[in-house]
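Trainee: Sequence first, predicted model second:
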Amino acid sequence: MTEALTDTTAEYAYDEDDFICNKTDIQEFGNIFLPVFYMAVFALGLTGNLMVLCAIAKEGSKKNITDIYLLNLAISDLLFVISLPFWAAKRVRGWTLGTAACKAVSSLFYIGFFGGMFFITVISIDRYLAIVRATYSLNSRTAKHGLLITCGVWAGAVLVSVPHFVFLQLIENDCFPVLPEELGNIWPVFCNMELNTIGFLIPVCIICYCYCGIVKTLLSCKNQKKTRAVKLILVVVVVFFLFWCPYNVLIFLETLRYYEFFTTCDQIKLFDYAMHLTETIAFSHCCLNPLIYAFAAEKFRKYLSYICLRYCPFLRFCGPCSRYQVTSLTSYAETVVTSNVTLNTSDQDGSVFV
């Protein structure tokens, strides 16, 4: 994420060692690689999340609490990816849009980032309540409660994002934070620690706790589909961890740079290249959210096939698509809870829908 705001891999200026070390080769690599990567993530993320928005919007007034969370997760990812073309342009020709645009685009970037993390966490909690605490959650998992929680999540995302763009200024065609002297290194260290804790550690702990409880409950169910359900849950957790853990490790190491943890030019260059790689992996996760949290649901797949067949009649001759030729569709959200793995609390046998 820090790469999106500076020409180096750090969000804030470092000590004199960074300026002594010649990183022209790294900057040239970043000027070629990052714009291409940003635009690829923008295209994929925009397409996938817009499809989720359109599908949920078609449900009209029939939205349930899961629809609400998926809708806002897609909005968060859209805010995130919308900012990427601006950072791509900045890498190529510098920042030319002024200080106000600098702060506005940065706010979209960070609000989308934190919002996405928070809604993924909320979805995990919602799944935990729907499966592990099914009886208790019957009255609490309502659309009204979902809207209240959504407002709280957005307020929290805005609040924790403010430190990352409040001091940004336009300096020599670049978007840099101009910090008061009394803050010194305290402010950037605080921002990095906030990213590590609120943006990763706390969410990943909650997600792991929720899904461990869900797996335990599913394994106790007498249902043939529970194996696939458990596999899907493990995919959600493992993908989230693999995509975001390396990047957060690099953010932590970046914090140590303020305390002269890296002392040689080779170490600094190695860190910069590693930041490029881990940032690439982490940012790509927003493209996978539609696949993980919506597209894998069978009713959602049927909905997409229905739309494709409606507006592209020639697809009727496609074998895999022809089996979805239906005239009407019920709410795909009925089976989206727990990412295609929901426990039908009204069935006494606790059957799992995938």
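Mentor: Thanks, I have the structure now. Numbering: from 1, shown residues only.

Trainee: can we go C-alpha only for contacts and neighbour counts from here?
Mentor: Fine.

Trainee: which SS state does residue 176 fall under?
Mentor: Judged by DSSP: H, G, I helix; E, B strand; the rest coil, the three-state class of residue 176 is strand.

Trainee: all strands for the protein, in order.
Mentor: For the chain, the strands defined by DSSP state E cover 168-170, 175-177, 342-343, 352-353.

Trainee: State the number of residues packed around residue 177.
Mentor: Look at residue 177: counted by other Cα atoms under 10 Å, it has 21 neighbours.

Trainee: let's bring in a second one:
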Amino acid sequence: MSTSKYSRNCSEEHFYDTSEFRYTASCVFYSFLFIVGLPLNIASLCVLIRSRKGLTEIKIYMISLTVSDLLFVTFFPFWIDYFYREGNWIFSSFMCSLWGSLYYINTYTTIFLLALISFTRYLAVSKPVKVAQSRQNARGFALTALIWTTTICFSLPTLINHKDHINKTNGSNAKCFENYRDKDIKRKLLPIHLLMFLGFIVGFGVVITNSVLILRRLSIDRRIFRSSQKLKIRAFRMVLAVLVIYIVCFLPYHMVHLPWTLLVLNFWESEDCTFRKSVNDVHQVSLCLMCINCILDPILYCFLTTGFRQYLEELTESWK
């Protein structure tokens, strides 16, 4: 392609173009998540709060996880409207930033809470008697507060500088969290996105490590003769459920998010519009996958409160 042809057909604005399927598919997909996720998370929160069993560390994490998902799902209608209008944000710039903040608060609150759940489950398997005799509610409240405080603080600059995230295109559409052109804004955004990637790596590392240790413990422990094979299978499924959420929801997004960020902020320069559009398409699909966590988290709760709890009860008895 000649330079003149490139200049006419591949302007910087075209770097943000994506396939037409994005708007229809995203509108339908987020509508489905809203219809399913809202009642599912409300029901999960009611069950968690009204449960007759006492408050435990794991329940504190699950309540926090459900509240995060519920807040996230509640704002889906704004994003559905955005895609229905083919990428035109009609609300205020503050609402755009609020939605974006909730998106990342939910994502990284979930990542870190699942890491804590994984670690708590490992402690329950490796030291069942000690854990059974000591309900670490104070630790649960403290770590939950730390996670929420951290994610909210990182989101405050987005809310404060809310006008930076609304950009008008040539077609007069107002883009929300798209079409960054100001170089100063780009320099501010890159460190934030790098920290997001680092946060995922830390959380994923914790989950992988604890999952391997839990599966190893469940496989080699010979002291449990009364525990049925069915309960052990359920315990394995709980561990795998956390891994599935990470691998399905968060891994694809973070694999493509860093190169996408470098392309969008023009730190990685490419004049191939087809390549950039393809990366943008893959990024949009990964965003949709990441949102599935809002309906997978309540399902995870079923594993935490049935099979794994029964397994731990028998494991605790066998160690006494």
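Mentor: Alright, I've got the coordinates. Note that the structure is a prediction, hence the values are computed from the model and not measured.

Trainee: Compare the strands of structure 1 and report which one is nearest to residue 134 of structure 1.
Mentor: For the strands of structure 1, proximity to residue 134 of structure 1 was assessed by Cα to Cα; strand 342-343 is nearest, at 8.2 Å.

Trainee: rewinding a little: possible to save the strands of structure 1 as CSV with distance to residue 62 of structure 1?
Mentor: What follows is those, written out as CSV (distance: least, Cα to Cα, whole Å):
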stretch, distance to residue 62 of structure 1
strand 168-170, 42
strand 175-177, 44
strand 342-343, 18
strand 352-353, 20
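
Trainee: Let me know which of these is the nearest to residue 319 of structure 1.
Mentor: Closest approach to residue 319 of structure 1 among the strands of structure 1 (Cα to Cα): strand 352-353, 24.9 Å.

Trainee: And residue 65 of structure 2? What does it align with in structure 1?
Mentor: In structure 1, residue 65 of structure 2 lines up with residue 73, judged by TM-score structural alignment.

Trainee: Now for that match: which residues touch it?
Mentor: Neighbouring residues of residue 73 of structure 1 by Cα atoms under 8 Å, 6 or more residues apart in numbering: 115, 116, 119, 120.

Trainee: Tell me which of those residues persist in structure 2.
Mentor: Retained in structure 2 by both residues aligned by TM-score structural alignment, their matches' Cα atoms under 8 Å are the following of the contacts of residue 73 of structure 1: 115, 116, 119.

Trainee: List buried residues within the residues you listed.
Mentor: 115, 116, 119 (16 or more other Cα atoms under 10 Å).

Trainee: ok, the second one touching residue 78?
Mentor: No - no contact is recorded between residue 116 of structure 1 and residue 78 when judged using Cα atoms under 8 Å, the distance being 9.5 Å.

Trainee: centre of the chain versus stretch 123-139 of structure 2, how much separation?
Mentor: Offset of stretch 123-139 of structure 2 from its chain centre (Cα atoms, centre = their mean, to the nearest Å): 27 Å.

Trainee: Okay, helices next: where are they in structure 2?
Mentor: Secondary structure of structure 2 (DSSP state H): helices at 3-9, 21-50, 57-74, 76-84, 93-126, 128-133, 137-160, 183-220, 229-244, 251-264, 273-291, 293-305, 307-319.

Trainee: JSON lines please, covering the ones you listed and showing distance to residue 175 of structure 2.
Mentor: Converted to JSON lines, the helices of structure 2 look like this (distance: least, Cα to Cα, whole Å):
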{"stretch": "helix 3-9", "distance to residue 175 of structure 2": "21"}
{"stretch": "helix 21-50", "distance to residue 175 of structure 2": "13"}
{"stretch": "helix 57-74", "distance to residue 175 of structure 2": "20"}
{"stretch": "helix 76-84", "distance to residue 175 of structure 2": "9"}
{"stretch": "helix 93-126", "distance to residue 175 of structure 2": "9"}
{"stretch": "helix 128-133", "distance to residue 175 of structure 2": "50"}
{"stretch": "helix 137-160", "distance to residue 175 of structure 2": "15"}
{"stretch": "helix 183-220", "distance to residue 175 of structure 2": "15"}
{"stretch": "helix 229-244", "distance to residue 175 of structure 2": "33"}
{"stretch": "helix 251-264", "distance to residue 175 of structure 2": "14"}
{"stretch": "helix 273-291", "distance to residue 175 of structure 2": "15"}
{"stretch": "helix 293-305", "distance to residue 175 of structure 2": "25"}
{"stretch": "helix 307-319", "distance to residue 175 of structure 2": "45"}
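
Trainee: Determine which of those approaches residue 176 of structure 2 most closely.
Mentor: Nearest of those (Cα to Cα): helix 93-126, 6.0 Å.

Trainee: The closest one vs helix 76-84, what angle?
Mentor: With axes from the mean of the first three to the mean of the last three Cα atoms, to 10 degrees defining the directions, helix 93-126 of structure 2 sits at 120 degrees from helix 76-84.

Trainee: In structure 1, point out the residues matching helix 93-126 of structure 2.
Mentor: Residue span in structure 1 matched to helix 93-126 of structure 2, by TM-score structural alignment: 99-132.
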